Each structure stands twice: as C-alpha cells, then as structure tokens.
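Novice: Predicted structure and sequence below. I'll ask about it afterward.
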Amino acid sequence: MEMKRDRANFLSGVIIGAAIEVHRELGPGLLESAYEACLLYELKQKGVRVASQVPQPVVYKGIKLDCGYRLDLLVEDLVIVELKAVEILHPIHTAQLLTYLKLKNLWLGLLINYNVPVLKQGIKRLVNG
C-alpha cells in the first residue's frame, strides 16, 4: 500500500509538470477536450501509462451499472485526473472527483482547472480517506 502511495505521489508531480507545460503552451480559454488531448500526449511522451475517458461503472447491490461516468484521465491505474476549463471550481467538481476515487477505490486524484492565468492556482490535490 505504501509503495502505491509513493508511486501516486511521484506521478502527481509528473502530471502537474506536464499540465503546466500544456498551460504554458496553450494558455486559458480552450475547451476541456483540447487540454485533455494535449495532457494525454505530454504524459505519453514522458513514458507514463495513461488512459483517457475511462468508463467508471457504479456498483449497486453487487451489480455493475454503466451510468455514463467517464474518468478524464487514469494514470497508471493509480491517479485520477479530472480536467476543467471553467471560470471557477465549485464544490460539485471536488465532489465529482472524490466520488470517482471512491468508486475506483483509489487514493489520489488531481482536479485541474485550465481556465486560470497561472495553472498553479487551478490545481487541487484530493485524497480519498
């Protein structure tokens, strides 16, 4: 368990570095999908295993139900990255990522809002439990 957390912490630094690179290149004002494609590219260039738009079922009474949830990015099956391009982050955005972390039984998630002048202002690190 501790090794997974160490790896997740390491990956969060790599993800944030790549996200900052994307923001430096593109700036604010684009659609979330553009940032997602560019961050996916950056992470793959760094040799990181990453998947985008990963289906996340809800388990209800032991049955997996597809309710349309999609993880923006799942990095090495350890870190969920939820991307936004909104004026301000709202509590519902945090709740969404925390729910994904619980459903996936993962420890670490990053909520990244690209619609900010300096990306550091738009990054929120969330821990499940």
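Specialist: Looks like it arrived, so ask away.
Novice: drop to CA atoms for contacts and neighbour counts, all remaining ones
Specialist: Noted.
Novice: Output the contacting helices and strands for the helix ranked longest in the chain.
Specialist: Ranked by residue count and defined by DSSP state H, the top helix of the chain is helix 2-26. Contacts defined by 3 or more CA pairs under 8 Å, 6 or more residues apart in numbering; DSSP states H and E place helix 2-26 against helix 32-45, strand 79-84, strand 108-113.
Novice: closest to Asn9 out of those?
Specialist: Among these, the nearest to Asn9 by CA to CA is strand 108-113 (8.0 Å).
Novice: what sits up against that closest one?
Specialist: 8-9, 12, 78-86, 88-89, 93-94, 97-98, 101, 119, 122-128 (CA atoms under 8 Å, 6 or more residues apart in numbering).
Novice: need the contact list for the residue most central in space within the chain.
Specialist: In the chain, the C-alpha nearest the mean C-alpha coordinate belongs to Val81, at 0.5 Å (CA atoms, centre = their mean). Val81 is in contact with Leu71, Asp72, Leu73, Leu74, Val75, Gly109, Leu110, Leu111, Ile112, counting by CA under 8 Å, 6+ apart.
Novice: ok, second structure coming up, stack it against the first:
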Amino acid sequence: MVFSPQKPQKFTQMTQKHENDISYLVRKAAYTIHVALGPGLLESVYETLLCHELRKLGLNVQTQVPLPVVYDGLKLENGFRMDLLVEHKVVVELKSVEVLLEVHHMQLLTYLKLSGYKLGLLINFNVPYIKNGIFRKVNGLEEHSASSAQPSAPSAG
C-alpha cells in the first residue's frame, strides 16, 4: 500500500479565501497572542508566535520574505524584507514599538506597491488593547460580500 500525503483540509480551503478572510484570521490570531502575553515583548517573539498560530490554522506563512527593488535599471534583490506573507496574498508588517510613526504606515504601503499584493496589515503589539494596534492597508483590493459579514477583530478589553 502506498501512502499518499494530502494537504490538511483547512489549508485546502484557505487557498481559496479572499484577502479579507485571511486578514480576519490574522487579526484573530494577533488578538489571541496579545490576550495571552500582552505588550512588551520583542517583535521577533510576536513574529514567531503569530506564525505558529496561523500555521495551526493550516495557513501558508512565509517569514522575512525578500522584496526586490528595481530602480532605473538597477535591481536590488534584497531591497526590503516583508515580515510575513500569508497565503501568498496578505502582507503583515509587525512592530513592537511605543508609538507607530507615519513611516511605518508608508513602509507597508510601499511593500504593497512594490510586490503587487493587495492587502496588508500593520500590527503593533506594544499597545494596551490590540484593536488599537492593527491597521489595514489596501492596494487596489476589490471587496467581496462574504467578507463584509466577518466581524471586526475582537477587542482586548
């Protein structure tokens, strides 16, 4: 008898999910981590934990994804590194800082523009309530009716 490994059912279903559905799962996982551990940890810790939570759901998660920059015929292979890429659709930029600056928001928008991905989340874990640390950025994303029924990220207090 030949054993033929198959993808977990959850993963198979997720590859067909819209960006908004994936975003909901990322926000829910961030909430779970924040409730359990709170603010104050290093960004790398939150990155590892968020990957763990998302992979438990069967999601494909890549970390520190190189993003080349092309300018005037010059290609920089590792111009940037995206913290997370979930299901080859949603870019997640993580922070653990006292104050998010405008440049952090612009960084994610630049990643979306350069990569062609349509949805990104900027998540700052160093806040009392995680709902105040999650920001959604879009780059030409078309909405769909199923995701509009999704509740927003749970509040942490």
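Specialist: Okay, I see it. A quick note: this is a predicted structure, and the numbers were derived from the prediction, not measured.
Novice: what inclination does the longest helix of the first structure have with respect to strand 108-113?
Specialist: For helix 2-26 of the first structure against strand 108-113, the angle by axes from the mean of the first three to the mean of the last three CA atoms, to 10 degrees is 10 degrees.
Novice: Pull the distance from helix 2-26 of the first structure to the chain's centre.
Specialist: Relative to its parent chain, helix 2-26 of the first structure has a centroid offset of 10 Å by CA atoms, centre = their mean, to the nearest Å.
Novice: what sits up against it?
Specialist: The contact list for helix 2-26 of the first structure (CA under 8 Å, 6+ apart) reads 35, 38-39, 42-43, 75, 78-79, 107-108, 110, 114, 119-120.
Novice: Give the buried residues for it.
Specialist: Neighbour counts using 16 or more other CA atoms under 10 Å place 8-9, 11-12, 14-16, 18-23 of helix 2-26 of the first structure among the buried residues.
Novice: Could you tell me the angle between it and strand 79-84?
Specialist: 30 degrees.
Novice: Where does stretch 77-87 of the first structure end up in the second structure?
Specialist: Alignment of stretch 77-87 of the first structure against the second structure: residues 88-98, by TM-score structural alignment.
Novice: is it true that Lys89 of the second structure touches Lys118?
Specialist: Yes. Using CA atoms under 8 Å, Lys89 of the second structure is in contact with Lys118, at 7.3 Å.
Novice: which one in the second structure is aligned with Ile45 of the first structure?
Specialist: Ile isn't right for residue 45 of the first structure; it's Gln. By TM-score structural alignment, Gln45 of the first structure lines up with Lys56.
Novice: so what's its match up against?
Specialist: Per CA under 8 Å, 6+ apart, neighbours of Lys56 of the second structure: none.
Novice: picking up where we left off before, using JSON lines, lay out the helices and strands packed on helix 2-26 of the first structure together with distance to Ser52 of the first structure.
Specialist: Output for those, formatted as JSON lines (distance: least, CA to CA, whole Å):
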{"stretch": "helix 32-45", "distance to Ser52 of the first structure": "7"}
{"stretch": "strand 79-84", "distance to Ser52 of the first structure": "9"}
{"stretch": "strand 108-113", "distance to Ser52 of the first structure": "14"}
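Novice: Show me what the helix or strand hosting Gln13 of the second structure is packed up against.
Specialist: Using DSSP states H and E, the element containing Gln13 of the second structure is helix 9-14. Contacting helix 9-14 of the second structure under the criterion 3+ CA pairs under 8 Å, 6+ apart is no other helix or strand.
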